[in-house]
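Based on what follows, work out the 3D shape:
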Amino acid sequence: MENKLIDSHAHLDDESFDEDREEVIESLVDNHVEIVLNPGADLKTSRNAVALAEKYPFIYAAVGCHPHDSKYMNDDIMNIFRELAKNNKVLAIGEIGLDYYYDNSDRDVQRTWFREQIRLARELDLPYIVHDRDAHEDIFNIMKEEHTSSTRGILHCYSGSVEMAREFIKLGFYISLGGPVTFKKSKTPKLVAAEVPIDRLLIETDSPYLTPEPFRGKRNEPKYVSYVASEIARIREITAEEVALRTNQNFRRLFNL
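Alright, predicted model coming up:
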């Protein structure tokens, strides 16, 4: 693939990379990966994401609290996120949202801190990155209630319907697809890949999770984002280079890069 790729969501700070993180990151240039956005999931990983972004020019960070960890959130942590987000390598607040599959935190607590972090993104005029698992309706309703003309961001590793994707796009959001679009039995992501306007599409790996075919079952890495691009290209009947080009343009537009 001649065009460079952007992985819009990867957790290179994850402990699964502790043994070979530098090798993995340094190999990205040879694998045509131009930019990686590394979101935090709590205070520790947000700080780690910022440290990685400061070390490598092509890695950027997002800071925020994942719904799993919202039970640990408080105003002091929010203030630290506010300060971290002022770093010029921090592009967004995230990943934030709701997860009703695991329910690791009480749902009311999840909803409270999702709102508060959306408001932080608005205050700082930053996009935000949404984690949505089995919570489509509440996610959408909160996002709609908190919406302003400047609100924008990403539905990361999107798993909802085409119809819901269209509603998120109306709110100014991009739809990001990852490894599941390559899975043989994953019908909904394939439909989304076919139907979402290409000027609203992003690609990601969510490394080290959700490894695409044919590497499913192994640790995911940002270099495998090319398999996501290739599958979307196959579905849309265009070239992988076109997918890379258009998703790169979308990422740069969203983050003013």
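
going forward, measure contacts and count neighbours with C-alpha atoms only.
Fine.

Who's the closest spatial neighbour of residue 199, skipping the chain neighbours?
residue 250 (6.2 Å; Cα to Cα, 6 or more residues apart in numbering).

How far off centre is the one helix or strand the one you found maps to?
According to DSSP states H and E, residue 250 maps onto helix 240-255. Distance of helix 240-255 from the chain centroid (Cα atoms, centre = their mean, to the nearest Å) equals 14 Å.

for stretch 66-76, same thing?
Computed by Cα atoms, centre = their mean, the chain-centroid distance of stretch 66-76 equals 19 Å.

That one: end-to-end distance?
Taking Cα to Cα, to the nearest Å, stretch 66-76 runs 16 Å from one end to the other.

list the buried ones in it?
66-71, 73 (16 or more other Cα atoms under 10 Å).

unless I'm mixing things up, the residue nearest to residue 199 is touching residue 200, no?
Yes: under the criterion of Cα atoms under 8 Å, residue 250 makes contact with residue 200 at 6.7 Å.

Second input sequence below; structure requested for side-by-side comparison:
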Amino acid sequence: MIDSHCHLDHEPLFDNLDAVIQRSKDVGITKLLTISTSLKSFQNIKELIQKDEIIYGSFGIHPHETNNDQLTKELIIQNSKPYKRIIGIGETGLDFFYKNSNEKNQKTSFVNHIEAAIELDLPIIIHSRDAEIKTFEILKYYRNQNPKLLMHCFTGSLDFAKKLLDLGSFFSASGIITFKNAKDLQDTFKFIPIEKTLIETDSPFLAPIPNRGKKNEPSFIKHTAIKLSEIKEINFEKLVYETTKNFNRLFNFS
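Alright, predicted model coming up:
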């Protein structure tokens, strides 16, 4: 299994990293992609990617941080290019649910991340919450440049998913799909083709049932994978095989 989105620089994961990594390996995880959310976060990620061979990282600024950290396309490229184990750009995108940063800053940051990712030929790890229309408008503008899109922790509508599929996007399922009130999201992931599907924890957030209420960690991804295999009506081993293959294809692993 591969956890396509976690935050190993967040507590309690960072201070318990050796145990977290071992539990990840114990359940069969072969890669962990730890995601940058700020300039401070990236400093930790540069250390994390040297900690263990299963850890890879990204570089990016979360939309909530765009009032504090603003980067040009050039700076994103400069920070990402020197590191072979930095394999994605983000997380970036738009979030209008909370008013942590203004819309203009979010849009400017999102565009700079997209353009940097296209030049680097790396996937863009996209966060979108209460922003379907504007997220799609921005992504559609770049469709002729064939950006590699990954909708992280996807919770959007079926209509949004259909539009994003037309752009070639991949979709990552988090522990939210295990929640009792997630029937619409489960139906959306039933529709999304298996060849466009990945799995993630977004740990330490969004622990899946039966661990809801606890601090999440990568080893809990097995519960999400089991639920997704039920939704897709395939066996667990097939689900793991396909999502692993999709990750490796998207992130240019042979």
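
Tell me how the two chains score on TM-score.
Once the chains are laid over each other, their TM-score by TM-score structural alignment, normalised by the length of the second structure reads 0.95; 252 aligned residues with a Cα RMSD of 1.4 Å.

Comparing the helix holding residue 250 of the first structure with the second structure, how large is the average distance?
Average distance, helix 240-255 of the first structure versus aligned residues of the second structure after superposition (mean Cα distance after the TM-score superposition for the first structure): 0.5 Å.

Where in the second structure does that helix align, residue-wise?
Alignment of helix 240-255 of the first structure against the second structure: residues 236-251, by TM-score structural alignment.

Tell me which residues are up against the matching stretch.
Residues outside stretch 236-251 of the second structure that contact it (Cα atoms under 8 Å, 6 or more residues apart in numbering): 1-2, 4, 87-88, 122-123, 148, 194-199, 225-226, 228-229, 254.

now, which of the residues you listed lie within strands?
2, 4, 87-88, 197-199 (DSSP state E).

sorry, back to before: same list (the buried residues of stretch 66-76 of the first structure) but as TSV, adding distance to residue 194 of the first structure and secondary structure.
TSV is the format used below for the buried residues of stretch 66-76 of the first structure (distance: Cα to Cα, whole Å; DSSP: H, G, I helix; E, B strand; the rest coil):
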residue	distance to residue 194 of the first structure	secondary structure
66	29	coil
67	29	helix
68	31	helix
69	34	helix
70	34	helix
71	37	helix
73	38	coil
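
what ranges do the helices span in the first structure?
21-26, 43-55, 75-84, 107-124, 136-145, 162-170, 187-195, 225-236, 240-255 (DSSP state H).

What are the buried residues along the fourth one?
Okay, so that is helix 107-124 of the first structure. Those would be 107, 109-111, 113-115, 117-122, for helix 107-124 of the first structure by 16+ other Cα under 10 Å.

average offset between that helix and the second structure?
Here helix 107-124 of the first structure, set against the second structure after superposition, deviates by a mean of 1.0 Å using mean Cα distance after the TM-score superposition for the first structure.

In the second structure, which residues correspond to that helix?
Taking TM-score structural alignment, helix 107-124 of the first structure hits residues 103-120 over in the second structure.

Please work out which residues outside that stretch touch it.
60-61, 63-64, 66-67, 70-74, 76-77, 81, 88-90, 92-96, 123-124, 138, 145-148.

Ok, stretch 199-206 of the second structure next?
With Cα under 8 Å, 6+ apart, stretch 199-206 of the second structure has contacts from 2-8, 10-13, 153, 172-176, 207, 212, 215-218, 220-221, 224-225, 243.

Pull out the buried residues from the contacts of stretch 236-251 of the second structure.
Here, 16+ other Cα under 10 Å leaves 1-2, 4, 87-88, 122-123, 148, 194, 196-199, 225-226, 228-229 buried among the contacts of stretch 236-251 of the second structure.

Trace residue 81 of the first structure over to the second structure, please.
Match for residue 81 of the first structure (TM-score structural alignment): residue 76.

whoops, I mixed them up, residue 188 of the first structure
Using TM-score structural alignment, residue 188 of the first structure pairs with residue 184 in the second structure.

And its match, how far from residue 162 of the second structure?
Relative to residue 162 of the second structure, and taking Cα to Cα, residue 184 of the second structure is found at 14 Å.
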